[in-house]
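Okay, here's the prediction I keep looking at, along with the sequence it came from:
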Amino acid sequence: MEDFKHDDITSVGHLMLRQQRQTLKYLRLIEMEVPLLAAFRKPVHPVPLSQSPISIRTLSYGGEPHPATNKAVIVAPVSYLPLKSPSAIHKFKLLAGPRWTTDVPRDAGFSGRVKDGEGVAHGFIKISHEAFPLASMNAKWCSDTLEKLIEEANKDSDAFAEMPISHRHIEARVMRQRRGDHRITPGPRSWKKTTIKDIPRRWL
C-alpha cells in the first residue's frame, strides 16, 4: 500500500459515508418502490370469534435468542368449546382452576372481535407452557392439554354439579390491580365495593 499522503478522509469518515449511502438507498426504495405496493393492498376484515375461537400466541425478538421465545399461550372462550351440557361446562371450569377467568385476557388477541358480549357468557381459558425448547412443541402441549380437559369435562359431569367454582384467583387479581374494588389501608379514604361477603353470617 502506498503511504498515506493526507489526501483522503479517515476510516471514521468512510464509515459515515457508508451509513449515508445506506440511508439514501432506503430513501430511494421508499420513494420509488413503496407506491407500487398499493396495488396489492387488501381490506382487513376481522374473523368472527365463532369461526376462529382459539388464539395461539408466541413471542419473537426478531431472531435474537431470548428465553421467552419458547413460550406458547392458548386462549379460548369456553362457550365455543365442544362441551356437551351445562354440567360439562361447570366441570370444565372446575378442572381449569386458575386458568379460567370471567374477563377477556388483554393479551389474547381478541381485541375488536368480541362484540356485544359474544362468547363471554362462560368466560375464557388460558393455557401457557414454556418447558420445551421450541414454541411449536409448547403450543402442541397446550393444545393437547385443552383437548384432555374437554374430554374429561364431558365424562360424568353431573357428579360435580354441586361443587362451587372458586373465584379466589380472580379476586386476587382485582386486589393487585388496585382500581377501587379492594381496600388498600384501613382509614376514611380507603373503600371497597360492598358485597354479600361483607355482611356477617349471623345477619343472613
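Done, it's in. Numbering: from 1, shown residues only.

make it CA atoms for all contacts and neighbour counts henceforth
OK.

Am I right that Val75 is in a strand?
Yes. The assignment for Val75 (DSSP: H, G, I helix; E, B strand; the rest coil) places it in a strand.

what's the neighbour count on it?
25 (other CA atoms under 10 Å).

And for Ser52?
The burial count for Ser52: 11, using other CA under 10 Å.

Check the secondary structure at it for me.
Ser52 ends up coil, using three-state DSSP.

same check, this time on Ile125
strand.

can you tell me how far Ile125 sits from Ser166?
From Ile125 across to Ser166, the span is 14 Å (CA to CA, to the nearest Å).

What of Leu15?
Leu15 is 63 Å from Ser166, by CA to CA.

Arg57 should be in a strand, yeah?
Yes. Using three-state DSSP, the assignment for Arg57 is a strand.

The nearest residue to it once chain neighbours are set aside: neighbour count?
Leaving out its chain neighbours, the residue that sits closest to Arg57 by CA to CA, 6 or more residues apart in numbering is Val73, at 5.1 Å. Look at Val73: counted by other CA under 10 Å, it has 21 neighbours.

Do I have it right that Val73 meets Ala139?
Yes. The pair Val73 and Ala139 passes the contact test of CA atoms under 8 Å, sitting 6.9 Å apart.

okay, pairing it with this:
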Amino acid sequence: MLSQKVVGSLRVSVARAPFMAGVRHKSDNAGEASYSEQPLYLNPHAWQGLPADRIFELHELRKTALGKKYVPNDDERRAILSTVTELGAKTKPELEYVYALDHFKERHMNNTPVNLRGLPPQKTGIQVIKQGETPHQQRKIDILNTVSAYEMPLLAKFRQEYKPVSNKEAPITLRFSDDFSEESSSFNRKVTLSCNLADLELNEQQQRKFKILSGQRFNHETNEIKIASDAYPEATQNARWLAETFEKLLTHAKDLTDDLADVPIDTRHTQAQASYRKKAQKHEFPEAWKRPQDAPASKFQIVQKLVEKVKDQKDKEYMKSFTP
C-alpha cells in the first residue's frame, strides 16, 4: 500500500524543491522492505487530496520533465478532476495560469468570458491564458484543422462522377449572391432567374404569347427572360417565388385559348437598353490630341539618380569577381 508524503508549503521557492518530496515504495519480497525515493511530480497517484494550485504545479512539472514522452494517465486525470469543486467554489484560488483539461473531455477555467459561459466544452491541448479571446479563436482554428486532416478525407467515399445537365433537361438557371455580410441584406437575399426561350420547346404562337406576357423582363436580343426578386427575407423564399411565377407564366403561354394575336410585341425596352450601352461605351482618346512634349518636365529626379548610381556601383562590384 502506497503511503503519501508531501513536504513543504505550497508557496515555497523552487530552491527548496517541494516537488521533489518522494513517495516511499515497499519491496515485493516478503520480510524485506527496501525504500526508494521518487519525485512527487512523477507519481500522479499520490496527488489526491492536494490543493488545486499544487496539483496544477505538479502537472506542469511532470509535463516539463517528460517532454515529448508525456502521456496523461488515469491517476493524473482523477487528481485534476478532483479540483473541480475547489475551482467552482465562490472563493476561487488565485492561480498564475489556467489549465484547459487535456484529453479529459472537460474544461474548467476561472477566466471564461461571459459570452462564452455555458457553451459545450472544447477538447484541445492548447493552454488558455488569462486575457483576450486569442486562445478561444486559436482553439476554433485548431479544431477546424483537425477536422480537415482527419474527417474531410473520409468524404471521398461519397464521391460521384459529375454529369452536366443539358439545357433541355434543366432550362432554368437560378443565381444566388453572397458577399459574406448579413444574410438579411438585399444583395444576399436577391435571387435571379434566367431562361432561354429556345430551351422551352414552344411553337411560334406560344413563343409570341410568352414574349408578350414577359413584358420588359424579356430581352429580344438574347432571346432570354430574366426575373429577379429580393422581396422575401430568405434567398430560398425568393427562389421559390421565382420558380412558381415562372411556372404560371409558362402555363399561360402554352394555353392558346386566347393567343393575344391582336396585341403587338413591345421591343422598345430592348432598343433603349442597346442605345444606352452604345452611349456608355468608352471613347478612345484621339492620337492627334496626345502631345507628350507639352507635358511639364520634372525639375528634380534625385531618387532616380541615386537608384541608378547604386545599381551601377553594384554591377561593377559584381563584375570584379569575374574579371581577371
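Looks like it arrived, so ask away. This one's a predicted model, so the numbers in the text were calculated from it and none came from an experiment.

What would you report as the TM-score here?
The TM-score (TM-score structural alignment, normalised by the length of the first structure) is 0.58; 160 aligned residues with a CA RMSD of 3.6 Å.

Per the alignment, the residue nearest to Arg57 of the first structure pairs with which residue of the second structure?
With TM-score structural alignment as the criterion, Val73 of the first structure lines up with Thr192 in the second structure.

rewinding a little: shared neighbours of Val73 and Ala139 of the first structure, anything?
56, 129 (CA atoms under 8 Å, 6 or more residues apart in numbering).

And Ile125 and Ser166 of the first structure? Which one has more around it.
Neighbours of Ile125 of the first structure and Ser166, each counted by other CA under 10 Å, are more numerous for Ile125; the result is 24 against 13.

how close does that one sit to Pro46 of the first structure?
21 Å.

got it, and Glu31 of the first structure?
For Glu31 of the first structure relative to Pro46 of the first structure (CA to CA), the value is 31 Å.

residues contacting the residue nearest to Arg57 of the first structure?
Val73 of the first structure sits in contact with 55-58, 126-129, 139, 142, where contact means CA under 8 Å, 6+ apart.

hmm, 6 Å instead?
The neighbourhood of Val73 of the first structure, defined by CA atoms under 6 Å, 6 or more residues apart in numbering, consists of 56-57, 127-128.

Just say helix, strand or coil for Asp144 of the first structure.
Classified using three-state DSSP, Asp144 of the first structure is helix.

distance of it from Arg57 of the first structure?
In terms of CA to CA, Asp144 of the first structure sits 16 Å off from Arg57 of the first structure.

Looking only at neighbour counts, state which of those two leads.
The neighbour count for Asp144 of the first structure versus Arg57, taken as other CA under 10 Å, is higher for Arg57 (16 against 12).

Could you measure from the residue nearest to Arg57 of the first structure over to Arg179 of the first structure?
Counting by CA to CA, the gap from Val73 of the first structure to Arg179 of the first structure is 26 Å.

What of Glu2 of the first structure?
The separation that Glu2 of the first structure has from Arg179 of the first structure, given CA to CA, amounts to 73 Å.

And those two? Which one has more around it.
Arg179 (11 against 4).

Translate Thr23 of the first structure into the numbering of the second structure.
In the second structure, Thr23 of the first structure lands on Ile141 (TM-score structural alignment).

how big's the offset between the host helix or strand of its match and the first structure?
Using DSSP states H and E, Ile141 of the second structure sits within helix 134-150. Superposed on the first structure, helix 134-150 of the second structure shows a mean distance to its aligned partners of 2.8 Å (mean CA distance after the TM-score superposition for the first structure).

For that helix, buried residues please.
Buried positions in helix 134-150 of the second structure, judged by neighbour count with 16 or more other CA atoms under 10 Å: 136, 139.

returning to that earlier point: ok, which pair from the contacts of Val73 of the first structure is furthest apart?
Farthest apart among the contacts of Val73 of the first structure by CA to CA are Arg57 and Ile127. That separation is 10.5 Å.

do you know how far Tyr26 of the first structure is from Ser136 of the first structure?
35 Å.

Strands of the first structure, start to end?
55-58, 72-77, 100-101, 124-129 (DSSP state E).

will you turn those into a markdown table that also has distance to Leu36 of the first structure?
Output for those, formatted as a markdown table (distance: least, CA to CA, whole Å):
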| stretch | distance to Leu36 of the first structure |
| --- | --- |
| strand 55-58 | 32 |
| strand 72-77 | 36 |
| strand 100-101 | 46 |
| strand 124-129 | 41 |
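
Ser11 of the first structure: which of those strands is closest?
That would be strand 55-58 among the strands of the first structure, by CA to CA, at 42.7 Å.

Please give me every residue in contact with Ser186 of the second structure.
Applying CA under 6 Å, 6+ apart, no residues qualify as near Ser186 of the second structure.

what's the answer for Glu244 of the second structure, then?
Contacts of Glu244 of the second structure (CA under 6 Å, 6+ apart): none.

Quick check: it vs Asn238 of the second structure, distance?
10 Å.

OK, contacts around Arg179 of the first structure?
Per CA under 6 Å, 6+ apart, neighbours of Arg179 of the first structure: none.

So it versus Ser128 of the first structure, what's the distance?
For Arg179 of the first structure, the distance to Ser128 of the first structure - CA to CA - is 26 Å.

and if you look at Asp103 of the first structure?
17 Å.

higher neighbour count, the two?
In this view Asp103 of the first structure and Ser128 are compared by other CA under 10 Å, and Ser128 has more residues nearby, 19 against 14.

residue in the second structure matching the more buried one?
Ser128 of the first structure maps onto Ala228 in the second structure, by TM-score structural alignment.

Nearest spatial neighbour of that match, chain-adjacent residues omitted?
Nearest residue to Ala228 of the second structure, sequence neighbours excluded (CA to CA, 6+ apart): Thr192, at 4.2 Å.

Next, count neighbours for the residue mapped onto His45 of the first structure from the second structure.
Matched by TM-score structural alignment, His45 of the first structure corresponds to Lys163 in the second structure. The burial count assigned to Lys163 of the second structure is 6, neighbours taken as other CA under 10 Å.
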